[in-house]
Each structure stands twice: as C-alpha cells, then as structure tokens.
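J.: this is the structure alone, sequence omitted:
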C-alpha cells in the first residue's frame, strides 16, 4: 500500500475520516455530485454545526477540504471556480474500501466482480451498497437482520427486483435508487414504514408514479426526482 495516501488519511479529523470512508458506497469511477453528497452526509447524521456555520456550510467545507488534500479528484468546475462533481482516486478508493470493511462501516455487495457471498462482518449492518446483485446473493441478503441498516444505495441498474422488501429496512435514513430500473418489479407499498427516512432519490430513473406512503414521511428532508417521469406528487406533499 502506498504510504502517501495512507498518511493523508491519518492526518484527517475523525469527522472528515467518516465522510471520506462514506465514499466507498459508490463504485469505482463513479462521478459524485457535490450537492447530493452534502445532503447525504447530513441525512446520515455525520455533520454538526461548527463555529456558527450551519450543517450545509460545514458539509460543503468538508467537500472542498477533501479536494484540497488531493484525496478526491474534481471532475467538473462551476463558473465560480468551485468543483461541483468529483470522483475518488483509484489508490485512495482501495484504501477507504479496505478501511470501511475492516471497521465494519459499509458492506458492499458486488456480485459482478465474482462475489458469491457477502463480506465478513461483525455486529449489525448499518450502511449497505448494492453495486450488483443476483438471485443467489439476494437470498443470502434476505436471511440477514437488515433492521439496523441506516443507508441503502443501489447503483446497479437491474438490481431492484432482487432487493429485499422495504419493510426489512425499518431504520433507513438514506435510500438512493439513482439510475436503477425495474420499479414495476419491486414492492414499494411499505414506504410509509420508513419513519426515519431523511433522503430519498429516484434520480435518473423511469419511475412515473411515487408510492403514496411518501406522504407519511414527516422527517424527509430531500426527495430527488430530477430526470424522472414523475409529473405530479401525491396529495399531502
């Protein structure tokens, strides 16, 4: 392991380490939108007010600190000279995936890479990233206790039909379906049971009608419907 990025990681504050490790929920070469990441960090409970700054300002500062330390790479620069998207350097991604797994911070399911079983973990699963899943892995996942999962990120376009039903994820704070397909094959009827949900994204999907249970999510802070087929919101939102 190259010592330079490892030393850079060790030099971070505990809050910045958590925010950096969180990036392992995204696949290799995934372009991460700044505003999306900031909202997700806040929804996860990683960000607190600091020195008179609100959580939004603190999270944005964390975003730019990681760029300034060359731990992540800016991809697109806005007109104001600030990065609006980024990706993780390959070498740093290897480090944070290893560290996340070691600390049981995030469980990544990626059957496309030859994975036939879930990574070893101790204690509860709290952050879950589904990058590819087939029926065999889905059966393994369905047998686990998912009631403590706080974050579910599905980045594989065809994984929806293999996901366990929503009622198993009763502690979810973040649910991200960006780029997923096949919502007709997935039961969304228990959306109203996700009382802790703060962030919900259907961005870049073909979903046309939202589950009615969304109106019961009183704590929801972000509902991302960009680039979807949704024309109207359920009554009550």
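T.: Looks like it came in fine. All values derive from a computational prediction rather than experimental measurement. Residues are numbered from 1 along each chain as shown.

J.: drop to CA atoms for contacts and neighbour counts, all remaining ones
T.: Noted.

J.: can you count the residues close to residue 10?
T.: Residue 10 has 10 neighbours, counted by other C-alpha atoms under 10 Å.

J.: give me the distance between it and residue 96.
T.: Distance, residue 10 to residue 96, by C-alpha to C-alpha, to the nearest Å: 11 Å.

J.: before we move on, what about residue 61?
T.: Using C-alpha to C-alpha, residue 61 is found at 20 Å from residue 96.

J.: so which of these two has more stuff around it?
T.: More crowded of residue 61 and residue 96, by other C-alpha under 10 Å: residue 96, with 22 against 14.

J.: next, the contact list for the residue nearest to the more buried one when sequence neighbours are not counted, please.
T.: Leaving aside its sequence neighbours, residue 96 sits nearest to residue 21 (C-alpha to C-alpha, 6 or more residues apart in numbering; 5.2 Å). Residues counted as contacts of residue 21 (C-alpha atoms under 8 Å, 6 or more residues apart in numbering) are 96-97, 99-100.

J.: residue 21: which element?
T.: Assigned by DSSP states H and E, residue 21 belongs to helix 14-21.

J.: with residue 94 instead?
T.: Taking DSSP H and E as the criterion, residue 94 maps to helix 90-102.

J.: by how many degrees do that helix and helix 14-21 diverge?
T.: Comparing the axes of helix 90-102 and helix 14-21 via axes from the mean of the first three to the mean of the last three C-alpha atoms, to 10 degrees yields an angle of 110 degrees.

J.: another structure for you, compare them:
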C-alpha cells in the first residue's frame, strides 16, 4: 500500500491536478485526491490491466509508466499490487520524473522512537552551527558539518538519512539505525564541531556558545 503522505505529495507537483488509487482486482477506488473526472477509476483499472496483459504476452518489461493522452492526460503506474492514475496537464519529463521520484522513493522512516532521537540531536547540531556562525562565516560552518558527516559516516549508515539544507541539519529518516548508533555518530559530529570552534574562538568562548545552545534547547522543551 502506498503511504498517504506520498499520494498527498503528488499534489505538490505543479502539473498534477489529482490522482486515483484503485484495486487491481476489482477496480474499486482505494483512495483519491485533488480534481479528477468521475470515470478515472475505470480508465485506470482497465488500461492498467490491459498494459500488464500485453507486457506479459509479448515478454515486455514490467509495467512502469503508461501515458494516456485524450480529453484528459493520465499517467498510470503500478507501484505495488494496485494501480495508481495521476491526472496531469502535460507529459513533460520533469513532471513524470517528479511523480516517479515521489511514488518510488524508498521509505527511510525506520523506528519512530529512533527517528525522534535523531531529530532531537539534529536540532542540537543545527543550533550549534547557527551559534558558531555568529561573528564568523556561516558557509564555513555549514561546510564543516557536511565534511564531518562525510568523514565520520564510514559505513554510510547516514548517507540517505541526513542532509544539510541551509544552516539546518535535516533528518530524512532513521532506517537501519538504533539508539547506540545514533548516539555515537551524533556525538562524533558534536565533538568535531566543538573542536573547530575551540580553534577559532578559544576554549572559553566555545564553551559559552555551547552553553547558549543548551539554554535555547531548555527553553524549547518548556
């Protein structure tokens, strides 16, 4: 079953107006969203089924993407055991690639409890580079965090899970992680940044800035 967040994400694509997700066995609507014609479920089920039959009969590749260009334009996918029809304004590569990117994107969520821990620690590091950037070069601290992740993530466990966007460390998920892994890695990132801060500001000033971050985090929890 496709996650509802992914389906809702389709509506954020500029040329997508709606979608219908149908049961491949009986053509019934599982869910839909946005603006779609009333007959869309029938079209998606019929064309999706026909496409699979043809691909099997002629030994073609597995059904990936069918484009229907008529009074309305549809893209039909089979991301699981069911069919998904997406109504689009045009069949440009950018729109199709965005649709496929959202629907077939790997689920990186992982354990919700571990995800919460990772988000908390990522927030700490985001505030830390923000604090260290005061009176300094923000790009330097952003790049140092990027560099630290690349150097310290030797097993590539965090490669898809952490992104530095602007001055913020963004968490994409916690797949494959446990608390020990998260605690160890995030502490290494913290130590790396603090050592760089000591080099630039001196020991006392670096400690003061870390203390400022601790105070901000305490206020956020209240």
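T.: That came through fine. Owing to the predicted nature of the structure, the values given are computational and were not obtained by experimental measurement.

J.: quick one: TM-score?
T.: The TM-score (TM-score structural alignment, normalised by the length of structure 2) is 0.24; 94 aligned residues with a C-alpha RMSD of 5.9 Å.

J.: coming back round to it: now do the helix holding residue 94 of structure 1: which elements does it pack against?
T.: helix 3-10, helix 14-21 (3 or more C-alpha pairs under 8 Å, 6 or more residues apart in numbering; DSSP states H and E).

J.: check the gap between the residue nearest to residue 96 of structure 1 and residue 142 of structure 1 for me.
T.: Residue 21 of structure 1 sits 25 Å away from residue 142 of structure 1, taking C-alpha to C-alpha as the criterion.

J.: please apply the same query to residue 174 of structure 1.
T.: Using C-alpha to C-alpha, we find residue 174 of structure 1 at a distance of 19 Å from residue 142 of structure 1.

J.: okay, these two: which has more neighbours?
T.: Just comparing residue 174 of structure 1 and residue 142: by other C-alpha under 10 Å the higher neighbour count belongs to residue 174, 26 against 14.

J.: pretty sure that one is touching residue 200, no?
T.: Yes - Residue 174 of structure 1 lies in contact with residue 200 (C-alpha atoms under 8 Å); the separation is 6.2 Å.

J.: where do the contact lists of these two overlap?
T.: Counting by C-alpha under 8 Å, 6+ apart, residue 174 of structure 1 and residue 200 have no common neighbour.

J.: contacting residues for residue 33 of structure 2?
T.: Per C-alpha under 8 Å, 6+ apart, neighbours of residue 33 of structure 2: 7-8, 18-20.

J.: try it again with 10 Å
T.: Going by C-alpha atoms under 10 Å, 6 or more residues apart in numbering, residue 33 of structure 2 touches 7-8, 10-11, 17-21, 86.

J.: of those residues, closest to residue 209 of structure 2?
T.: Closest approach to residue 209 of structure 2 among those (C-alpha to C-alpha): residue 8, at 40.6 Å.

J.: would you verify that the closest one is located in a strand?
T.: No - using DSSP: H, G, I helix; E, B strand; the rest coil, the assignment for residue 8 of structure 2 is helix, not a strand.

J.: not counting its neighbours along the chain, what's nearest it?
T.: Spatially, and ignoring its direct neighbours in sequence, residue 8 of structure 2 is nearest to residue 33 (7.4 Å; C-alpha to C-alpha, 6+ apart).

J.: sorry, back to before: helices and strands around the next helix-or-strand element following the helix holding residue 94 of structure 1, which ones?
T.: Next in sequence after helix 90-102 of structure 1, counting helices and strands by DSSP H and E, comes strand 107-110. The helices and strands touching strand 107-110 of structure 1, judged by 3 or more C-alpha pairs under 10 Å, 6 or more residues apart in numbering; DSSP states H and E, are helix 90-102, strand 127-132, helix 135-142, strand 151-154.

J.: do that again at 8 Å, thanks
T.: strand 127-132.

J.: show me what the strand it packs on is packed against.
T.: Under the contact definition 3+ C-alpha pairs under 8 Å, 6+ apart, strand 127-132 of structure 1 sits against strand 107-110, strand 151-154.

J.: where do the strands sit along structure 2?
T.: Under the criterion DSSP state E, structure 2 contains strands at 16-22, 29-34, 66-69, 73-77, 83-88, 162-165, 168-171.

J.: using a markdown table, lay out the ones you listed together with distance to residue 115 of structure 2.
T.: Output for the strands of structure 2, formatted as a markdown table (distance: least, C-alpha to C-alpha, whole Å):
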| stretch | distance to residue 115 of structure 2 |
| --- | --- |
| strand 16-22 | 29 |
| strand 29-34 | 28 |
| strand 66-69 | 36 |
| strand 73-77 | 30 |
| strand 83-88 | 29 |
| strand 162-165 | 11 |
| strand 168-171 | 8 |
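
J.: highest average neighbour count across those?
T.: strand 83-88 (a mean of 26; mean count of other C-alpha atoms under 10 Å).

J.: so that one versus strand 29-34, what angle?
T.: 10 degrees.

J.: by contact count, what packs against strand 83-88 of structure 2?
T.: The contact analysis (3+ C-alpha pairs under 8 Å, 6+ apart) places strand 83-88 of structure 2 against strand 16-22, helix 40-57, strand 73-77.

J.: ok, residue 36 of structure 1 - how many residues close by?
T.: Residue 36 of structure 1 has 15 neighbouring residues, counting by other C-alpha under 10 Å.

J.: secondary structure class of it, three-state.
T.: helix.

J.: gap between it and residue 62 of structure 1?
T.: Remark: distance between residue 36 of structure 1 and residue 62 of structure 1 (C-alpha to C-alpha) = 14 Å.

J.: hmm, residue 66 and residue 86 of structure 2 touching each other?
T.: No - using C-alpha under 8 Å, residue 86 of structure 2 makes no contact with residue 66, being 10.4 Å away.
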